[in-house]
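In: Need coordinates for the following:
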Amino acid sequence: MNHDNYDPAYITDILKTTKTVALLGASPNPDRPSNSVMRFLLSKGYRVFPVNPGQAGKEIHGQKVYGKLADIPEPVDMVDVFRAAEYLDGVVDEALALPQKPKVIWGQLSVRDVDAAAKAEAAGLKVVMDRCPAIEYPRLMG
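Out: Predicted coordinates:
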């Protein structure tokens, strides 16, 4: 797949069919983008599971923080990645090791690794990179 340009229908379908999101790299700091994106997703009705090993057991926006994807007690539809691009391959590996794989790996702005994307897509996952759902949602869904 070409990850330079996405068909609006591709992203719209992901945003409409996703119900649960693991937000990897969630921060309790309101000045961090992950914090405001989590707040946005919650406001749009998504169930968000923040993931941050340094915050595990605490809460962000009233949601319990998990140390890693495997600690989340139920399957998630999408993994939203707020980590540096060099970690995306490891995130894909972690997601693929889950008993129920997510449907989508979403790399936030500047999070791009075409090899990691190819690995996820080969396993049947959809991939979005270098985009933010808090930007795409209002642009595509009003």
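In: from here on, contacts and neighbour counts on C-alpha atoms
Out: Fine.
In: burial measure for residue 46, as a count.
Out: Applying other CA atoms under 10 Å, we find 16 residues neighbouring residue 46.
In: let's see this one next to it:
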Amino acid sequence: MIKRLLGESETWAFVGLGEDPERTAYQQARLLQMRGKKIVPVHPSATSVLGERVYASLGEVPGKVDVVGVYRRAEFAGQVVDEAIAAGVGAVWLPLGVIDEAAARRALDAGLDVVMDRCPGVEWALRRGV
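Out: This is a model prediction of the structure:
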């Protein structure tokens, strides 16, 4: 599933992606953008990140989103996963250290693919560029 998500997905919404290049969300979004993915930043106070328009919430993002990267602390992950389910996305990706088993179960029950406690950059490297 990870190889499929990295290889076949086109649009990734990064919830929590702000303007700070030192943050993990920024680095991972930039990595995927450099590998041809469309990045949609979702952050309540940023305006432009990595040359892309920022949306205040996942519900405001127009068009189809394949994967939602949940770059928020674990205690906020469930809310983001519920928004992803409501938005009809195909998958949620919770990065290293972001673990919410109940939210993952809700997403799976709604038919979404779920990756939890994994880093997209590391997974990309392990799969030799997908």
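In: Read off where stretch 12-27 of structure 1 ends up in structure 2.
Out: Using TM-score structural alignment, stretch 12-27 of structure 1 corresponds to residues 3-18 of structure 2.
In: what does the matching stretch contact?
Out: With contact meaning CA atoms under 8 Å, 6 or more residues apart in numbering, stretch 3-18 of structure 2 is reached by 25-26, 29, 36-43, 45-46, 49, 57-58, 64-72, 80, 120, 124, 127, 130.
In: can you give me the helices for structure 1?
Out: For structure 1, the helices defined by DSSP state H cover 8-17, 33-43, 88-96, 114-122, 133-141.
In: distance from the second one to structure 2 after superposition?
Out: Overlaying structure 2 shows helix 33-43 of structure 1 at a mean distance of 0.8 Å from the equivalent residues (mean CA distance after the TM-score superposition for structure 1).
In: What angle do helix 133-141 and that helix make with each other?
Out: 40 degrees (axes from the mean of the first three to the mean of the last three CA atoms, to 10 degrees).
In: just how off-centre is helix 33-43 of structure 1 within its chain?
Out: Its chain's C-alpha centre lies 11 Å from the corresponding centre of helix 33-43 of structure 1 when counted by CA atoms, centre = their mean, to the nearest Å.
In: Pipe the helices of structure 1 into a markdown table and attach mean neighbour count per row.
Out: Listed next are those as a markdown table, based on neighbours: other CA atoms under 10 Å:
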| stretch | mean neighbour count |
| --- | --- |
| helix 8-17 | 14 |
| helix 33-43 | 18 |
| helix 88-96 | 18 |
| helix 114-122 | 17 |
| helix 133-141 | 14 |
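In: Can I get the ones you listed in TSV including distance to residue 106 of structure 1?
Out: Converted to TSV, these look like this (distance: least, CA to CA, whole Å):
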stretch	distance to residue 106 of structure 1
helix 8-17	10
helix 33-43	13
helix 88-96	10
helix 114-122	10
helix 133-141	8
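In: right, so of those, which gets closest to residue 104 of structure 1?
Out: helix 8-17 (7.6 Å; CA to CA).
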